[in-house]
Every structure is written in C-alpha cells, then in structure tokens.
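Participant: my questions are about this predicted structure, shown below with the sequence.
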Amino acid sequence: MEAGLGFEVAKGSEAMVDFDDDGRVKRTGTLLTASAHIITAVIGSGVLSLAWSVAQLGWVAGPTVLLAFSLITWFCARLLVDCYRSPNPTYGKRNYTYRDAVRSYLGGMNYKLCGVAQYANLVGAAIGYTITTAISMGAIKRSNCFHKHGHDAICEASNNKNMIIFASIQIILSQIPNFHKIWWLSILAAIMSFAYSSIGLGLSIAKIAEGIAARTTLTGVTVGVDVSASEKVWRAFQALGNIAFAFTYSNVLIEIEDTLKSDPPENQVMKKASNIGVSITTVFYMLCGVLGYAAFGNDAPGNFLTGFGFYEPFWLVDVGNICVAIHLIGAYQVFTQPVFQVVENWWHGRWSRRHLLTIEHVVSIPFLGDYPFSFFRLIWRILYVILTTVIAMIFPFFNDFVGLIGAVSYWPLTVYFPIEMFIAQAKIGRFSATWTWLKVLSFGCLLVALLGTCGSLQGLIHSVRGYKPFKSA
C-alpha cells in the first residue's frame, strides 16, 4: 500500500475514475460507512465466545475484564486515529496504512514488526472466521435434524463441506477491488451482527425465564467440580485471549480511516465513528457475556449460539446462525482487503513495466457499475482464500484459535504502537507523568497478552492431541 495505487489503468478508463489531490482514487467514506466498518470488524465471531469467557472468570472478574478491554481499546483507538496524518494529525501527509503510520512516527524496524503483527492477525482472523462460519452453518443443519427426528437423534454436519461453501462465496466477493467498494457489505454485516447478538440475548433471557437456575459463581468454573486446578488457570488465561480478540479492530483502523472524505478532517470523523462503534459493541458484549453466563452458568458453551440444544424455537436459532454466517462473510472481506492491497501494490511495483501483468481492465457490471479487473488479482485472491480455508480445515478449533489470535495481536496493534506513536507525535518527555502512566498501561497489557497466549497455546495443543485433520464432521 505504501506506493499507492500506482498501477496502470486500461486506456480510455481514466475518465470513469475521480482522483484525490495525491493521485489516488477519490475517497467517499462517511461517518456511517466508517461506523459500519468498525462494527463489522469488532462485533465478529469473538462475541460468540464471551459467555464461555465470563464463565471461566466469574461474576466479578468477567464483566470487569470486558469493561477494561473496552476502555483500553477506545482510548488507544483515539490515539491511533490521530496518526493517520503526519506530522500534523489534521493537515499532515496521509498515511494510507497502519504500517505507513508506524514508519512515519517510529521508523523502519517498528515498521517491519508492525507488518508481521498486523498481517499475521489479519490472516488469522480470516481463518478464524472460516471456522466460525462453518460451525454456524453446521448448527443450522443439526437444529433442523433435531427438530425433524427428535432430540435424541444422531445429527452430524460436515465442517469441511461448509468451509468449502464459505470459500466459494469468498472467492467471488474477493474480486471486489478495494476497501472503498465494500461499504455496502459492511453495512449489511453490521446489521447482521446486531441481529444475531439480539437473538442470542433473547434466547438467553428466555432460558433464564424458564426458572431453571444455572450454576454460577463469583469466581467462575469451580475447581474440583467443573475443572482441575491447572485447567482453571489455563482456561482463565485463554478467556483473556478470547476477550482481547473480541475487541480487535485497530489492525484495520487506519485502512478504514483512509476511506473517509478529507472534509471534515478524517481524524474528527473517525473519533466519532470509534465512539459509536466501541460504545455499541461494549453494550452488546456485556449483555451477551453476562446474560449468556446467567443462562448457561459454568457449563457455558464455546459458541453460545450453538448451545441452546438446537431445540425449540429451532427456527430462531437457525435465523441467528444465518445472521452469523452473513456477518462473517462481510467481516472476512474487511480483514482481508488490507492483505490483498499490500501484496498487489508490491506486485505492481515489482512489475511496473510489464503491461501484461499490471494492466487494469474496467469491466461494467449490471447494477454494480464499473469495476477494475486484472488477471493477477483474480489468481492471487483465489489462492489466498483457498490457503486460509485449508488451514481452517486442519485446525478447526474455535475457542483456542480465537484466543491465540487475540492474545498475540492485541498488545502490539491495539496498545503498543498507538501509545508509542502518540508519545512521538506529542513529543512527551521520558519519565514525565504522562510518559510513565502510558508505559505502565502498555506493560500491563503486555502481561495480559502473554498470559492469554500461554492459555490459548495450551488449549490448542490439548485439542490437537488425537485429532485427525480433514475429518468429515
């Protein structure tokens, strides 16, 4: 992305495209589209594991950790928003990507480290969304089976088949050329996230209203009853990773900000969008985590939309899981477009004189308008979708994978780089009061991230034991 959209466009197509003063495609994003992108990125598959996470931590630590991650994410996002332009956050030079911002403020080594953390997280999120969508699609099939054949029937669904279906859809959607063109998909996905979160909340409330009290405790799952002492510790660590993953969106924040119009200033609009996005998701997260735990207690499932027994009302559970699948189709694109763009810009820079490899053909699609097409984009994006799908088939462990992604990436992308860039931008003196408390915040989040990583790795290793890759169900 650093080089901008420097590839060539087929002759005669220039008149069809409007450009900004820096020669890039004109930005048309608004507060609505930015908020939709954020909600799509934040309210992802992570919400489904929150009831399980609260169950591991209990009534005291669970909601407290949720609220703490929300406040930290919101605060650091506001710091990161001002790094879109440098050196002046309102009128400086645009940084088109998160890595560009890190390079402008912190230099080359941090730029490289940021690239590793960001793109590993984005690829990991794509894999996690593939796993989650397959689980939700399988839940629909099993709920219908239970409804038709009875609650004691043996009902199975092939996750591999569902992943292939999901991949087929993504292969088509991945041909959408850039972030600017997926605004409608993000709005649809954001609506779906509200829908399935609301359904999950409604089902939790209905389960609570049944009057059969679930067993809950102040400290979560009980040693000697639900888990062993070591399992209690590892699960608590993994819960931290799951909650961190649920609040992850900083890895695409600058890319989202780069879709906004320049008037009013991008950072002002993005701060409002972050306020809207984080506030809404925090409310939903607290409700899903707390009510989900109240409904299921210490036996809360890893995915709370698949934990209602697939019984009546089976159709409502089906609708919820359909909404999950549609939302994650959009979320996959939000997290994958930055990966597509960085590879394609590198390719176009590498082969700038090879017209056959870099030329863009503008294709007119009915009802959708003009879209640029290139053979490299077609082939590379298909291969990427196939790769993420194959990895998801090999490691289809939802909670473990989600926790690992969240724990590894939350600290560097959500906390460390935004704080370091703010210190550089504001020229805050070493060992001053502000410098000290920002460093303490960063170090505390690092410790939490390390604990979450250890817990998720232990869970993943435990899940892999005896597992046979590509099994049918």
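Facilitator: That came through, no problem.
Participant: from now on I want contacts and neighbour counts done on CA atoms only, so please keep to that.
Facilitator: Will do.
Participant: all the helices of the stretch 251-400 of the chain, in order from the start?
Facilitator: 253-257, 266-296, 314-350, 355-358, 375-394, 398-409 (DSSP state H, counting those that start in this stretch).
Participant: those helices: which one's closest to residue 208?
Facilitator: helix 266-296 (5.2 Å; Cα to Cα).
Participant: in addition, the following structure is provided for comparison:
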Amino acid sequence: MTPVTGADDSAHNLHTAEEGKLGKDEYASPLHRDSLSRVFVQREGEEYDDDGHVKRTGTSLTASAHIITAVIGSGVLSLAWASAQIGWVAAPIGLAMFALITYYCSRMLADAYRFPTPMGPERHYSYMDAVRSYLSPWQVVACGVVQYVNMVGTGVGYTVTAGISAVAIRRSDCFHADTTGTAVCAISNNPWMLAYGGMQILLSQVPDFDRLWWLSIIAAAMSFGYSSIGVGLAIGKATQHDHSHGTLGGVQIGVDTSSWGKTWLVFQSLGNIAFAYSFSLILIEIQDTLKPDKGQPRTEHKVMKRATLAGIVVTTTFYACAGLIGYAGFGDSAPGNLLTGFGFFNPYWLVNLANTMVFVHLVGAYQVYTQPFFGFVESRVLRAFPKNHFVTHEYAFHVPFLGILNFNMFRLVWRTLYVCFTTVVAMLLPFFNDILGFLGALGFWPLTVYFPVQMHIAQKKVRRFSPYWIWLQSLSFFCFLISLAAAAGSIEGVVQDTKSYTPFHTNY
C-alpha cells in the first residue's frame, strides 16, 4: 500500500495556470471557478480530458446499462399493483405519458452538461453544477436538497426491497420444507436488510463511480432476468381458467375500497409509476463518465441522448410487460410486489431465482444512486478541511478486477455511517409501495421536469410568454400537480400502514 499525499507538480501547474487564466474574469462560470478546487492526481502513461480529469471511457452502452440498472429496480415490481389501482384504460396511458415526459426532459438535461464560456464550453460534474451555471442561487439550494434527499431515500427504498425479496425466498423454502402444512413461516426481514447493508459498506469503499461499470452490467443483466421470469409467471397465471383479468377502472369503490380510499390509491399509483422512471437525478453524473463520439469533440450530449432513448425504450417495454401482464395475471388483487405476490407458486425454485436476481440487482443499483451523493459530501469536506490529514491522506493499493484504488480514513468512516443510516431507516419503515410512491413524488416534478425545463429556457433564451415558453411552463405545472397528488397518496399510505406495524418486530 503506497501513500499518495496529493497531486504531483503537473497537476499543481495545471491548477495554477487555470487560476491565472481566469483571474477575476466576470464571465467565468460558477462551475469553472468551482472546478478549480478539484485536484487530479496525474500519473505517467495516462491520458487526460480537457478538464485535467483522467480520460473518460464511457459509451452509450455503459450509460444505457447505468440507466437500466437505476430504473429497472424496485419500480418494475410495483407496476402490476399500480395498474390495478387505475385499471386497463389509465394504466397504459400513464406508462406512455411518463416515458415520453422523462425522455423529452432528459434531452434538455443532457444539453445542459456543458456551459458556454469565452474560453469554450466547461463541463458540469453533477446535476447541481448544471443548475448553478444556469439558474439562481436559491434554485441551486432547492435542487441540492431535493436531489440528495431523493438519493438517500432511494437507498432506503432499495434496502427495503432487497429485504422483502430475501424474505420471499426464505418463506418459500420454509413452506415447501414443511410436510405437515402447519408451518406459519413468519420471517423477519431485518437480518436480510443488515446483510444487504454489509455488502454496501464494502462496495461503498470504491472511490470512483466509473470503476463500478461492471457492477452495472451485472445488475442490468439481473434486471432482464427477474423481469422476464415475472412476466412469464404472470402469463401463466393469466391463462388459467375462470381467472379475473382486471377491470377498466381498476379496484372498485364499494367492493375493494371506499371512495376516499380509491382516491388515495390512484394518487399513490401515480407516484409508483413516476418512481419507476426516476433516473434524472443522476443523469449528469452518468453523462460525466462518457467520452464524445469519435472525431467529434464535446459531443457527450449526443451520446447521452442515444443512451437515454435506448434506456427508456427498453425499460418501458419491460414496464408494459411486467405492469400490464402482471395486472392481467392477478386482476384487481395484484400484490404490491409482483414477485412476492406469487406466494408459493410452482415451480417455486423459479420464483426464488427471480427474487435472488432482484437482490443482486439492487446491490448494484444502490451504488449507482449513492456514489454521486458520496462525491458531493466528500468534495465539500475536502474544500472545508484541505489540510486535515484524516480527510486528505490517501493510500493507493491494488484490488483484483478493479485495479489501483485510493483509500482514506474519512471515506471509510463516513461511507460506513451513511450505509448504516439507510439500513436502520429501512428497518424502521419497510413499506414498499408507500416508500416508492413518496420517492417518485419527491423527485419527478423538480428533478425530471422543473429544473431541466428552466435550464433549457435559460440556455436557449426562450422568450417569456412565447408559445414555446407557455408550453414548457404548462408541462411543468401539470407534472407538479401529479407529484403533489402522488405525495399526498403515499403519506396517507404510510399513516395507514404504521397502525398495524411494530418497528423491528413485525414479521412477514
């Protein structure tokens, strides 16, 4: 293990030259001034991009894998339930609407990756960097709060889902091992959440997001695997004789729920669908791993748009299969989690395999959402304590399959405490659909629609009250209403669930 105390002379010279070039230029972007605090350790034999960063190697394939990993996760498992709340008419319309809105706004966000300056377009390293360049200071603060709270919440949601999938496997094994037919098979998901948290503590020590590309590839493969199994099992269930395939309007008032109950369930289902498409909060971070098209410098936005289109087409196809075929299989009584809803369905080993794939997938998905948050906190701490040995002292060591990694004590302590926090919160609030619905509501309007629209207006200098400006603002307001309704429905769901739940004790 070799100590690395900081950048070498070439990195220092780059930093000093950039400061001299900018000086107090009033046209220097906030991003460029902010990026001067980044110190890159340059090594012989490595190539570098225009910002002094080690040359990015990401492609549309790896970006699509990151998107699919982030999107096809907990969300796909809740879509059959969401479809059951709104019925055969609204469910496909809702899926198509959220897909189109997400893709439309993601294109705007991809264009915001670089900010024009007199010295050329500068990169944005995070979503907040982009907002800082184009919008006002209060919007930067609002963006940071929403984005990073959403990332933390997603970590909690993924921990809950991983625990649920592990418990589903154990219950299935328990039931089939029982020859008397009297086993209760009530199992706590707390040990499985703790095991999942332990894995995340280890993976969280990898300091660089792009070093985990292989984990995203594996996780994306798991997504296809368990989604395909779920769809196949749903088709088998839907073809059974005398089977209810759902209704045009979903769960029925007076039969399945009350009028107010139906309203809350519809709102909550919108949040679940919104969460299923939630990846905009890490789009800029994913885009910052990309190399431009060959022979076309500064075209990362084109690569990202291709990756976004591919990712959304693939995920929407899976969503339509999982959500609509799952609804056809279970009807209005569709479970909150598609794979756990098959219960002790035979072949039970296939259901167990699917839930194992869910667990493995969520190991990778957690990192896709969490690494940007780690980077945000650590860059702020480094800036605040640039001479603190605990924060800055680095050790370089070789890890099989990952190459040379840097290690320091601050990362070890801070990242471990963070994973412990998300694990404990997940154990306190293990409510699958309610948590997903609230996260979808929290992130959909501000991160997927509002900020991309406002940055696009600023970037393209869209004239106020022009037809195009009115269209963009109307879209934003419509999505705000959807998020508001989804949040209300999810909060109501949490209130109802807590009435019959004892923290750390209730089994499933």
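Facilitator: Sure, I can see it. Quick caveat: nothing in here was measured; it's all calculated off a predicted structure.
Participant: after superposition, what's the TM-score here?
Facilitator: The TM-score (TM-score structural alignment, normalised by the length of structure 1) is 0.96; 468 aligned residues with a Cα RMSD of 1.6 Å.
Participant: which of the helices of the stretch 251-400 of structure 1 is buried the deepest?
Facilitator: Of all these, helix 398-409 has the most neighbours on average by mean count of other Cα atoms under 10 Å, namely a mean of 28.
Participant: now the angle between helix 314-350 and the helix of greatest length in structure 1, please.
Facilitator: Assignment by DSSP state H gives helix 108-149 as the longest helix of structure 1. With axes from the mean of the first three to the mean of the last three Cα atoms, to 10 degrees defining the directions, helix 108-149 of structure 1 sits at 150 degrees from helix 314-350.
Participant: residue range for helix 108-149 of structure 1 in structure 2?
Facilitator: Helix 108-149 of structure 1 corresponds to residues 137-178 in structure 2, going by TM-score structural alignment.
Participant: about what we covered before: distance to residue 45 of structure 1 added to the helices of the stretch 251-400 of structure 1, as TSV?
Facilitator: Converted to TSV, those look like this (distance: least, Cα to Cα, whole Å):
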stretch	distance to residue 45 of structure 1
helix 253-257	18
helix 266-296	11
helix 314-350	7
helix 355-358	36
helix 375-394	14
helix 398-409	8
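Participant: on that earlier part again, how big's the offset between the longest helix of structure 1 and structure 2?
Facilitator: Helix 108-149 of structure 1 differs from its equivalent in structure 2 by a mean of 0.6 Å after superposition (mean Cα distance after the TM-score superposition for structure 1).
Participant: list the buried ones in the next helix-or-strand element following that helix?
Facilitator: Using DSSP states H and E, the next helix or strand after helix 108-149 of structure 1 towards the C-terminus is helix 159-173. Residues of helix 159-173 of structure 1 classed as buried by neighbour count (16 or more other Cα atoms under 10 Å): 159, 160, 161, 162, 163, 164, 166, 167, 168, 170, 171, 173.
Participant: report the contact partners of the first one.
Facilitator: For residue 159 of structure 1, the contacting residues are 131, 134, 135, 138, 393, 472, 473, taking Cα atoms under 8 Å, 6 or more residues apart in numbering as the criterion.
Participant: go again using 6 Å as the cut-off
Facilitator: By Cα atoms under 6 Å, 6 or more residues apart in numbering, residue 159 of structure 1 lies in contact with 134, 473.
Participant: picking up where we left off before, ok now the longest helix of structure 1, how far from the chain's centre?
Facilitator: Helix 108-149 of structure 1 has its C-alpha centroid displaced from the chain centroid by 9 Å (Cα atoms, centre = their mean, to the nearest Å).
Participant: in terms of secondary structure, what does it contact?
Facilitator: helix 98-106, helix 159-173, helix 314-350, helix 375-394 (3 or more Cα pairs under 6 Å, 6 or more residues apart in numbering; DSSP states H and E).
Participant: now for the helices of the stretch 251-400 of structure 1, which one comes closest to residue 96 of structure 1?
Facilitator: The nearest among those, by Cα to Cα, is helix 253-257 at 6.5 Å.
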